[in-house]
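A.B. asks: The sequence and its predicted three-dimensional model are supplied below.
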Amino acid sequence: MSNVRYGIIGIGNMGSAHAKSLQAGEIKGAVVTAVCDGFESKREWAKEHLQGVAVFEDSMAMIDSGLVDAVIVATPHYDHPSEAIRAFGKGMHVLIEKPAGVYVKQVREMNEAAALSGKKFGIVYNQRMNPLYQKLRELVRSGELGEIRRTNWIITNWYRPQAYYDSGTWRATWGGEGGGVLINQCPHQLDLWQWTIGMMPSRIRAFCQMGKHRNIEVENDVTAYAEYANGATGVFITATSEAPGTNRLEVSGDRGKIVIEDGQMTFWRLRESETEFNKRNTSAFGKPECWKFEVPDQGSSPEHTGIIQNFTDAVLRGAELVAPGEEGIDGLTISNAMHLSTWLDGWVDLPFDENLHEAELNKRIAESTFQKTAPAGNSQAADLSGTF
């Protein structure tokens, strides 16, 4: 195989963006040969803008055409696992958009199908391509930061006005999207939160506020507290109605603290570990010697094209995946736990009862009385793409 022939399932914002980058030759060793979408308006767009690319109404017809070797799933969230499972069953390599799905149970079934297929499976966690977070992961894994003691992430620069939520009938509903900021905007941060430090929380207490300052039924303001098996703690704060917003990650360890904010990493490094200093210190107000470093610019991030290039290289040459699809379950586990903690008004231990979470989600879907109208000028839901 000299080129990976991609078929794209769903050509809303993200699906169309991937199609255009592939067609423009931005991914070496890859071409887009087919796309599919259930909405006629999307198919008409593809016929006009993607010259020479076959257009289908459904994914199975596209896959059965023999025109594709791999698919990119860019549908609404609930459909990611089902589309992936069908594609694996047909011998396709699969790259899914985030999130991996809406609830852990369905994603676990997808991971099992991927393992049985023997095909490459990736997820578009494009922030894993960001050199800043790669550097943080490297410093943690190398022991430079020592044992992790505390993490704090304030990620409130996901500002979204009411017009954004009104742009599609699926948006910000339990039945259409399966959640709000945790399932739509923050999968990247929830993934990076555990990926960079190499730990999943052991339990979570979260407070999700539904529709704060917005006419929506799902969460758009969240404060969560996490505890880890080694005694570390973490706080995660996010919102979509705060302006101006903040994106600041702090990771404190036994040997110092790293802060990432405004595209810059700062490392306050202790000359010796806090543990060792505390053992030998005899001064009532003594504190360890600390050196401040501005970590040099790590370069730009290739974002989405970087993930697709890496996935293409994995298919063609067996390159190691930066974002294996199976790992999509980790960030989703955290967001599911935050929802469940709010719904049950208490602590949630990880792993949690997946059937209970699914039942609680389905209860909110069944009991929903929230009504949305179709976007102005379009009788179909706009932007069915699993995007931000």
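C.D. replies: Looks like it arrived, so ask away.

A.B. asks: C-alpha only now, for contacts and for neighbours.
C.D. replies: OK.

A.B. asks: show me where the stretch 201-350 of the chain has strands.
C.D. replies: Along the stretch 201-350 of the chain, the stretches classed as strands by DSSP state E, counting those that start in this stretch are 203-210, 219-227, 233-239, 247-253, 256-261, 264-270, 290-294, 348-349.

A.B. asks: Go through the ones you listed and name the closest to residue 65.
C.D. replies: Among the strands of the stretch 201-350 of the chain, strand 219-227 comes nearest to residue 65, with 40.9 Å by CA to CA.

A.B. asks: quick one: contacts of the lengthiest helix in the chain?
C.D. replies: The residue-count maximum for a helix in the chain (DSSP state H) belongs to helix 328-344. By CA atoms under 8 Å, 6 or more residues apart in numbering, the residues outside helix 328-344 that reach it are 98-104, 107-108, 123, 182-183, 187-188, 190-191, 194, 200-201, 204-208, 224, 347-348, 350-352, 357, 360.

A.B. asks: which among those residues end up buried?
C.D. replies: 98-104, 107-108, 123, 182-183, 187-188, 190-191, 194, 200-201, 204-208, 224, 347-348, 352, 357, 360 (16 or more other CA atoms under 10 Å).

A.B. asks: so of these, which ones are in helices?
C.D. replies: Applying DSSP H to the buried ones among the contacts of helix 328-344, the entries found in helices are 104, 107-108, 187-188, 190-191, 194, 357, 360.

A.B. asks: Is it possible to get JSON lines of the residues you listed that adds distance to residue 269?
C.D. replies: Converted to JSON lines, those look like this (distance: CA to CA, whole Å):
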{"residue": "104", "distance to residue 269": "38"}
{"residue": "107", "distance to residue 269": "39"}
{"residue": "108", "distance to residue 269": "40"}
{"residue": "187", "distance to residue 269": "30"}
{"residue": "188", "distance to residue 269": "27"}
{"residue": "190", "distance to residue 269": "25"}
{"residue": "191", "distance to residue 269": "25"}
{"residue": "194", "distance to residue 269": "22"}
{"residue": "357", "distance to residue 269": "41"}
{"residue": "360", "distance to residue 269": "45"}
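
A.B. asks: try this one side by side with the last:
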Amino acid sequence: MGKLRVGVIGCGSIAQHRHLPEYRANKHVELVAVCDINEKRAKETAEKWGAAFFTSYEELLNSGTVDAVSVCTSNNFHAPVSIAALEAGIHVLCEKPMATSKQEAEAMIQAAKASGKKLMIAHNQRFVPSHERARKLIASGEIGKVYSFRTAFGHGGPENWSVEGKGGWFFQKEKAFVGAMGDLGVHKTDLLRYILGEEIVEVGAFVETSAKNFADVDDNAVCVLKTESGIIGTLAASWAYVSREDNSTIIYGEKAILRLEDDPLHSLIVQYVNGEVVKYELGRIQSNEEGGQNTSHVIEKFVESILLDQEPPVPGEEGMRSLEVILAALESNETKQIVRVGE
């Protein structure tokens, strides 16, 4: 077959920094179309990447010019655009969080099944070398029984990153549905499920807006999580870490402690109970800061799954389970109760 013809829907920062350059760098892909409701942005992006531009996603999907699309819109459009694309027989790579409710996520999964097309959610943290290595160390029994963990994802906020600054959709509840918890927290619920190899079953959370007085979504969240085997730990998601971003995870096991992305030089440090310390230099995590890993691997894995006709590494079901932990956290904050995930 020839090259995979790809379109990118939504020309904001994530498209500009990740999807467009990574598609362009992929030799199996021809970047043919971009779409944004902001016509000026759509035009400029199209000119920069040598693609056709659309301002209506329906027109792009019905144009017959693309085999696959990336959905990089505001969160409230993830489900409708993904479903429309799948129904049009087009493969979908959707940014996270995949949807704003379990019902939406289920509808996306159903649309993928019905169409026989691929649906992948862009949870790039799974492909970070230190995270992949940690999963293997845990699965092999190297660190013994896992007792606890803590994970954090925080930076100064999307106004420094989003093309629209403080006026952007990130801060508007009807478009974003959730703030730091959905933007950053869902990365970590997905990561924990992946690294630990088990589901999170219970959540207690505090979700606050304390730093962004112009926003009507959360900017600081702290959750306590419990997995099916009884591992307990914390997850913090924040847009109020004003200096260096924090993207670290620490796993406490009976034979060793794993420190992931916690040290500027060594992306994985294993501290064994006998005092031995092993430091790995595995390449940095991808970040919005300079010097971060330059590819998220998400695009190549998505393209590969289409070309080889394999299930994508992060299918809709996985995206939905990671979203359900976030939904449980929001419910816990509202009800002041511990919430069981997925109920």
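C.D. replies: In hand now; what should we look at? A quick note: this is a predicted structure, and the numbers were derived from the prediction, not measured.

A.B. asks: For residue 302 of structure 1, which of the strands of the stretch 201-350 of structure 1 is the nearest?
C.D. replies: strand 264-270 (16.9 Å).

A.B. asks: Just the buried positions in the closest one, please.
C.D. replies: So for strand 264-270 of structure 1, counting by 16+ other CA under 10 Å, buried means 265-270.

A.B. asks: Likewise for stretch 150-167 of structure 2?
C.D. replies: Quick answer for stretch 150-167 of structure 2 (16+ other CA under 10 Å): 150-159, 162-163, 166.

A.B. asks: which among those gets closest to residue 49 of structure 2?
C.D. replies: Using CA to CA, residue 163 is the member of those that lies nearest residue 49 of structure 2, at 17.3 Å.

A.B. asks: residues in contact with residue 87 of structure 2?
C.D. replies: Neighbours of residue 87 of structure 2 in contact, by CA under 8 Å, 6+ apart: 111-112, 115.

A.B. asks: could you measure the alignment partner in structure 1 of it against residue 36 of structure 1, distance?
C.D. replies: Residue pairing (TM-score structural alignment): residue 87 of structure 2 is matched to residue 89 of structure 1. For residue 89 of structure 1, the distance to residue 36 of structure 1 equals 18 Å [CA to CA, to the nearest Å].

A.B. asks: out of the ones in helices among the buried ones among the contacts of helix 328-344 of structure 1, who's nearest residue 302 of structure 1?
C.D. replies: Nearest to residue 302 of structure 1 among those: residue 188, at 14.9 Å, using CA to CA.

A.B. asks: quick one, helices of structure 1?
C.D. replies: 13-23, 40-49, 59-64, 79-89, 104-117, 131-141, 162-165, 187-197, 274-280, 303-317, 328-344, 354-367.

A.B. asks: In TSV: these, plus distance to residue 175 of structure 1.
C.D. replies: TSV is the format used below for the helices of structure 1 (distance: least, CA to CA, whole Å):
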stretch	distance to residue 175 of structure 1
helix 13-23	20
helix 40-49	22
helix 59-64	22
helix 79-89	12
helix 104-117	15
helix 131-141	33
helix 162-165	14
helix 187-197	18
helix 274-280	49
helix 303-317	28
helix 328-344	15
helix 354-367	5
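
A.B. asks: Compare those and give me the one nearest residue 291 of structure 1.
C.D. replies: That would be helix 274-280 among these, by CA to CA, at 13.4 Å.

A.B. asks: equivalent range in structure 2 for that closest one?
C.D. replies: By TM-score structural alignment, helix 274-280 of structure 1 lines up with nothing in structure 2.

A.B. asks: Repeat that for stretch 333-348 of structure 1.
C.D. replies: The aligned range for stretch 333-348 of structure 1 in structure 2 is 324-339, by TM-score structural alignment.

A.B. asks: hang on, isn't residue 219 of structure 2 packed against residue 241?
C.D. replies: No: the criterion here is CA atoms under 8 Å, and residue 219 of structure 2 misses it with residue 241 at 10.0 Å.

A.B. asks: So what does residue 55 of structure 2 match up with in structure 1?
C.D. replies: The alignment partner of residue 55 of structure 2 in structure 1, by TM-score structural alignment, is residue 57.

A.B. asks: and its match, how many neighbours?
C.D. replies: 17 (other CA atoms under 10 Å).

A.B. asks: would you list the strands of the stretch 201-350 of structure 1 in CSV and tack on distance to residue 333 of structure 1?
C.D. replies: Shown next, in CSV, are those (distance: least, CA to CA, whole Å):
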stretch, distance to residue 333 of structure 1
strand 203-210, 11
strand 219-227, 13
strand 233-239, 14
strand 247-253, 20
strand 256-261, 24
strand 264-270, 28
strand 290-294, 34
strand 348-349, 11
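
A.B. asks: between those strands, which gets nearest to residue 48 of structure 1?
C.D. replies: strand 219-227 (36.4 Å).

A.B. asks: what angle do the closest one and strand 203-210 make?
C.D. replies: Per axes from the mean of the first three to the mean of the last three CA atoms, to 10 degrees, the angle that strand 219-227 of structure 1 makes with strand 203-210 is 170 degrees.

A.B. asks: with structure 2 superposed, average distance for strand 219-227 of structure 1?
C.D. replies: By mean CA distance after the TM-score superposition for structure 1, the fitted strand 219-227 of structure 1 averages 1.4 Å away from its aligned residues in structure 2.
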